[in-house]
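[1] No sequence on hand, only this structure:
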């Protein structure tokens, strides 16, 4: 029964969730392409422009925990619909900004609107999948991020080349065209996304019972759970996981924000060509997000995989900053991007080893909220270096340091989490859907 249930759940939920996150990721990363012309129009330095990223992630951090608690109250279907309508509307309205402060306000409002979507989905998955499936399912969900760049970067490059069409500048086309899909998909979300296993017709009573029994067994393994959702915020494992996770968005968003600028610096490229070239590393990221979580789930030892991937990210970025050949730089960036992204689904399987129920909602949100501040300060750190050196490539050293810290910190996190009772993997089933092994 297990293989059949998990296969059914996966094909019913994951493609749609990936699609939603793909749209979300495009809407938060489109500013990297708009920057190519909008920065000059607003008269901002590189560091000043990246304050928009800081504003987005500060708002995201402030409202993320409340958002996840409200998700538990109102249900995933209605709450995700609200999130998507608001973030799509804010993205479209960003096309109207004409001053730096309007730009900062728009990015802050986008953070408010989107807060809770990513950690909300991670919490949502804990209502459907036992622990031993979650790293791989998170990897499938995170597949949306490289797909967003593979599909979105050429699209945004082409939109940038529409400069002057219908009286809109290229950067305005980017915001309008990338915001509308979120509002359209919100209608679909309200109709098709279930709040949990109990309300669906495509699972039998026995299949729903199997999911409920598995999740109850894991909750029992954690001991008594507090009803207060904020109690998880006092758990030192949550606090340290949040600080640890800070390194990962710092690297991921720092690279994605500045990659169009790095490629544009190669010279002689149209916006469309820049879009296609910047999509190349994310083809390899997609492969990494499929392979690494799968291997980590099978091995049952997640920490070495996280440490290995972050080390690859640090080494790849360092090598990129040291070479001058553009083709070699793109190859090394591709390697580094795999290292930065591929270990994250494995990392996100760790909180559910010590959090369950409503505590998981607030704890996961707390980790993501604090950690995602790195998504703002990563681009800003590079921006400060770029303003002083006039070279986007040298700014990569800021990300090298973040990945190196993450590599070392992984072993400290292991000691912290494994020192206390946690959920353990069960050996009777492999997590490849449809196949069982010992």
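    It's in. From a predicted model like this one, the values you see are computed outputs, not experimental measurements. Residues are numbered from 1 along each chain as shown.

[2] okay, CA-based contacts and neighbour counts for the rest of this
    Will do.

[3] What strand or helix carries residue 182?
    helix 170-192 (DSSP states H and E).

[4] got a list of contacts for that helix?
    20, 23-24, 26-27, 30, 33-35, 37-38, 77-78, 80-82, 84-96, 156, 159-164 (C-alpha atoms under 8 Å, 6 or more residues apart in numbering).

[5] moving C-terminal of that helix, what's the next helix or strand?
    Sequence order places helix 205-221 as the next helix or strand after helix 170-192, per DSSP H and E.

[6] putting a second one here so we can go through both:
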């Protein structure tokens, strides 16, 4: 019997599951941060201050936090196909309804409900992918998956700028309303597609041959048996898991600071035209895609995570400092945004190899969700911090310096917790 070609097998798996998950992630993030572009018109139309906008953008993550762990536990029990479809359908509906907000309180309520609806998608996707890829393949798979995050900045920037400029007034709706609507409807369509087409797991993947299913199941089962047992309840008292929460929180402080405020930062550099703001916002995303691919392949090739993560955190921190230094210089300022975005977006695909090397079964679902939920509270803190300090001082540089300092803290924690062995995640989390 001819030996099974693993490269061909995982290529087949990637072509089957990654495009759907990446499109879902793209729409997820686009729906989450499109208020960054909507703000360019919404703030004037509805008379929202930067503090109101920052609080509304961030309150999404309080709802997200409340349902993240329960959502992923339910996903583990009922299956990814049903639950991810449910998530996308409910968040798509609520996202579209946001076009009707008129007061700060309505804005806060809709953002909070959107967070409740979307809770579980990203950790659910991470957990689902861990059921298809062994550890040695996850860096590349997650690096590819997270390209959708950078692509949302590239395509989203161009799309959002165009909608704001060319569709405002069409059908009696303002550009920001069309922006939210046009980026919400595709979510509903993808949610329906996932319900009917997504495979629940390896055993039910009729697009794999019997030999491929047996081989893949054997790889994954052997890896699961090699993991140290961590009880579901022990996840919440594991000191190393809490360290990972802090690392992920620091990463998200950088991610959401740049995501929610990039259009405003570019506008502050002296760029007035919304379409031009959209075009310039796409450049950091293009640079990040290249960076993410390089980091993912390099980390898998060398079997190393610690120094790759340290370099990514350092790039992000330096980028934020330079954003403050060059905040009134468009060319240098956009270059600083590119560096910050390259560093920030290269972090998550490397990071998720750490918890998935420790946890298995329902503990993995809960642990991933807990890390993601608590880490994403930075999504509340970052936009609110920038908005509050900008309103209080009339300046953005202080907030950018604070975000940079938090990224340095993340770097220090990575250096403290991550091992240097060929199995860095397991060594880091178990002490072996």
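    Right, received. Where do you want to start? Every value quoted in this text rests on a predicted model; they were computed, and no experiment measured them.

[7] Quantify their similarity with the TM-score.
    The TM-score (TM-score structural alignment, normalised by the length of the second structure) is 0.94; 421 aligned residues with a C-alpha RMSD of 1.7 Å.

[8] re earlier: what comes up buried for the helix holding residue 182 of the first structure?
    Buried residues in helix 170-192 of the first structure, counting neighbours by 16 or more other C-alpha atoms under 10 Å, are found at 170-183, 185-186, 189-190.

[9] and what of stretch 286-303 of the first structure?
    So for stretch 286-303 of the first structure, counting by 16+ other C-alpha under 10 Å, buried means 286, 288-290, 292-298, 302-303.

[10] Same question for stretch 230-249 of the first structure.
    Residues of stretch 230-249 of the first structure classed as buried by neighbour count (16+ other C-alpha under 10 Å): 230, 232-233, 237-249.

[11] returning to what we had before: the contacts of helix 170-192 of the first structure in strands, which ones?
    Applying DSSP state E to those, no entry is found in strands.

[12] Now, of these, which are buried?
    Applying 16+ other C-alpha under 10 Å to those flags 20, 23-24, 26-27, 30, 33-35, 38, 77-78, 80-82, 84-92, 94-95, 156, 159-162 as buried.

[13] rewinding a little: what is the mean deviation of the helix holding residue 182 of the first structure from its aligned residues in the second structure?
    Helix 170-192 of the first structure, aligned to the second structure and superposed, deviates on average by 1.0 Å (mean C-alpha distance after the TM-score superposition for the first structure).

[14] Which residues does the helix or strand hosting residue 316 of the second structure contact?
    Applying DSSP H and E as the criterion places residue 316 of the second structure in helix 306-325. Contact partners of helix 306-325 of the second structure, identified using C-alpha under 8 Å, 6+ apart, comprise 251, 254, 295, 299, 333-334, 336-344, 346-347, 350-351, 396-398, 400-401, 403-405, 407-408, 410-411, 414-415, 418-420, 424.

[15] Please apply the same query to stretch 118-137 of the first structure.
    Taking C-alpha under 8 Å, 6+ apart as the rule, stretch 118-137 of the first structure contacts 6, 9, 14, 17, 21, 64, 68, 71, 76, 138, 196-197, 211, 214-215, 218, 290, 293-294, 296-297, 345-349, 352-353, 360-361, 364-365, 368, 423, 425-426, 431.

[16] Which residue range of the second structure does that stretch align onto?
    Aligned by TM-score structural alignment, stretch 118-137 of the first structure falls on residues 122-141 of the second structure.

[17] measure residue 390 of the second structure to residue 382 of the second structure for me?
    Distance of residue 390 of the second structure to residue 382 of the second structure, given as C-alpha to C-alpha, to the nearest Å: 12 Å.

[18] who has more neighbours, the two?
    residue 382 (31 against 17; other C-alpha atoms under 10 Å).

[19] need the helices for the stretch 1-150 of the second structure, in chain order.
    According to DSSP state H, counting those that start in this stretch, the stretch 1-150 of the second structure carries its helices in the segments 6-33, 35-46, 50-78, 80-97, 104-118, 121-130, 135-145, 147-166.

[20] Where in the first structure does the third one align, residue-wise?
    Equivalent residues of helix 50-78 of the second structure are located at 46-74 in the first structure, counting by TM-score structural alignment.

[21] And that stretch, what's buried?
    46-72.

[22] How about stretch 136-151 of the first structure?
    136-151.
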